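K.L.:
sequence unknown, structure follows:
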């Protein structure tokens, strides 16, 4: 099993497992993406009241499950009774990594409570650390995670990423970014009305030895523009579209048979509450 970044060619990363093709952050989504041949999956993590790390984006439950309240106010046993869009269970991060042992995960750290919980998970499964890249968090959260889980790969935290973008636009070298421990920069296409991505950001990051991954991109024309500009990876809700674009450019890296997953059969709907 290679480490998270030990691949050739641009990384094709399925956002929340490829949420345009299956319910977000579920085993079904991860299975669908790996069945297409993707080896990299993006997920978000939140932590339950009893300190289990689960694959879930929102702080609150209503949008995805229809249940009121916050995920941090429920124990894992309570969360297991819920269904994502009425069909799929909320998996733990450990379940997802065990179900797809050849996959690598880009993990968007959503709450500070997840730091200690993730460190404990990685202590119990030391080989998993090389399969993940943790991103989407404040720089101090990522430094703490690196202290508690040595060897884990991280992307730039928000403070370092902001410095990289601002300095790239201003034509100056960001101070300390290259030594901050971030091997990747996960750069959004836009923040509100502000366009964030630019070739200057890519060039400056590469000068610092940082690989640039842009999110979230579903349009094939934009994918091609980014690849022409030299991005190192794209996070997308449409892994099928990104795969076709990479194949058309002869940039698709075919996974080994062991790396390809299978689609996951969904459980029966939850009984009425």
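P.N.:
The structure has been received and is ready for your questions. Please read all numbers here as calculations on a predicted model, not as lab measurements.
K.L.:
Going by C-alpha atoms from here, please, whenever you check contacts or count neighbours.
P.N.:
Noted.
K.L.:
the strands in the chain, which residues?
P.N.:
Using DSSP state E, the strands of the chain run over 11-14, 40-47, 53-55, 104-109, 132-135, 153-155, 182-188, 190-191, 194-195, 211-215, 233-236.
K.L.:
and the comparison structure, right after this:
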């Protein structure tokens, strides 16, 4: 049975780190912009401070997108309070996001091992089990989170399990492997190192096994249309404006928060 997280009509549209042409990724203003476009699902990343606070942030280091310096993990929440993304927006905490938008669904990529228990604590405190999906490139980290949560939470496969399911799907074993790995969906690139991942056969076999396939990060309209025609169950995009238009054109929206 599908988890409540996936309760949606039609394919899922996920806004990648919110929506900000100005590069204000993973900030409250970027998430607000995506939600105003009609998005219900936000893809975000989390890392944890030196004093155990889960922050919505992608990189290991601060320099690429903020006016701060060094590893995020070496800073306390108080030290990060003056850091600004692109010199403009503060780095939000996961707790802030969950509290601010109780109807939003969060696809959370857990970027470091230090976030495992703090992430669990935030989800438990907020009672957010039905509105988060646990994701990580590391299946080991992902499974550590799932084992510590008091209630089932949606989860997508990491790199190892994605590869395994790609290999075993022609053998009719994808459903069994997904259940053993505690996977509710696959979130994959269209190609990996030049090798096609999302093919008609792969999508068809996953659908037969009850495994939704979400594809990232798709930023061109023809590719969005082609993948939806192929039957994928979700798209992740930096171009929330474009993806919203595609979804509306196909009759899946509007949905205005």
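P.N.:
Sure, I can see it. Every value quoted in this text rests on a predicted model; they were computed, and no experiment measured them.
K.L.:
Would you tell me which one of the strands of structure 1 is buried the most?
P.N.:
Sort the strands of structure 1 by mean neighbour count, taking mean count of other CA atoms under 10 Å, and strand 11-14 sits at the top with a mean of 28.
K.L.:
So the nearest residue to residue 10 of structure 2 once chain neighbours are set aside versus residue 39 of structure 2, what's the distance?
P.N.:
Nearest residue to residue 10 of structure 2 in three dimensions, chain neighbours excluded: residue 252, at 6.2 Å (CA to CA, 6 or more residues apart in numbering). Residue 252 of structure 2 sits at a distance of 11 Å from residue 39 of structure 2 (criterion: CA to CA, to the nearest Å).
K.L.:
Those two: which is more packed in?
P.N.:
Set residue 252 of structure 2 next to residue 39 and count neighbours by other CA atoms under 10 Å: residue 39 wins out with 27 against 16.
K.L.:
tell me the helices in the stretch 51-200 of structure 1, going along the chain?
P.N.:
Assignment of helices within the stretch 51-200 of structure 1 using DSSP state H, counting those that start in this stretch yields the ranges 62-65, 76-80, 93-99, 113-124, 139-148, 158-170, 199-207.
K.L.:
Tell me roughly how far the shortest one lies from structure 2 on average.
P.N.:
Right, helix 62-65 of structure 1. Compared with structure 2 after fitting, helix 62-65 of structure 1 has a mean deviation of 0.6 Å; criterion: mean CA distance after the TM-score superposition for structure 1.
K.L.:
The fourth one too?
P.N.:
Here helix 113-124 of structure 1 is compared with structure 2 after superposition; its mean distance to the aligned residues, by mean CA distance after the TM-score superposition for structure 1, is 1.0 Å.
K.L.:
can you give me the angle that helix makes with strand 104-109?
P.N.:
150 degrees (axes from the mean of the first three to the mean of the last three CA atoms, to 10 degrees).
K.L.:
Am I right that residue 36 of structure 2 is in contact with residue 254?
P.N.:
No: Residue 36 of structure 2 is beyond contact range of residue 254, at 10.8 Å (criterion: CA atoms under 8 Å).
K.L.:
From the centre of structure 2, give me the residue that's furthest out.
P.N.:
Using CA atoms, centre = their mean, the residue of structure 2 lying farthest from its centre is residue 171. It sits 28.4 Å away.
K.L.:
where's that residue relative to residue 207 of structure 2, distance?
P.N.:
According to CA to CA, residue 171 of structure 2 and residue 207 of structure 2 sit 14 Å apart.
K.L.:
With residue 71 of structure 2 instead?
P.N.:
Residue 71 of structure 2 is 41 Å from residue 207 of structure 2, where distance means CA to CA.
K.L.:
and if you look at residue 192 of structure 2?
P.N.:
Computed as CA to CA, the residue 192 of structure 2 to residue 207 of structure 2 distance reads 21 Å.
K.L.:
And residue 105 of structure 2, by the same measure?
P.N.:
Taken as CA to CA, the span from residue 105 of structure 2 to residue 207 of structure 2 is 22 Å.
K.L.:
now do residue 7 of structure 2
P.N.:
Distance from residue 7 of structure 2 to residue 207 of structure 2, by CA to CA: 16 Å.
K.L.:
How about the contacts made by the closest residue to residue 115 of structure 1 other than its chain neighbours?
P.N.:
Of all residues not flanking residue 115 of structure 1 in the chain, residue 145 sits nearest, at 5.7 Å (CA to CA, 6+ apart). Applying CA atoms under 8 Å, 6 or more residues apart in numbering, we find residue 145 of structure 1 in contact with 115-116, 119.
K.L.:
what do you get if the cut-off is 10 Å, keeping everything else the same?
P.N.:
The neighbourhood of residue 145 of structure 1, defined by CA atoms under 10 Å, 6 or more residues apart in numbering, consists of 112, 114-119, 134, 139, 151-154.
K.L.:
How about residue 124 of structure 2?
P.N.:
Residue 124 of structure 2 neighbours (CA under 10 Å, 6+ apart): 118, 148-151.
K.L.:
Residue 51 of structure 2 now?
P.N.:
Counting by CA under 10 Å, 6+ apart, residue 51 of structure 2 has contacts 73-78.
K.L.:
what lines up against it once you look at structure 1?
P.N.:
Under the alignment by TM-score structural alignment, residue 51 of structure 2 pairs with residue 50 in structure 1.
K.L.:
So residue 79 of structure 1 versus residue 45 of structure 1, what's the distance?
P.N.:
For residue 79 of structure 1, the distance to residue 45 of structure 1 - CA to CA - is 13 Å.
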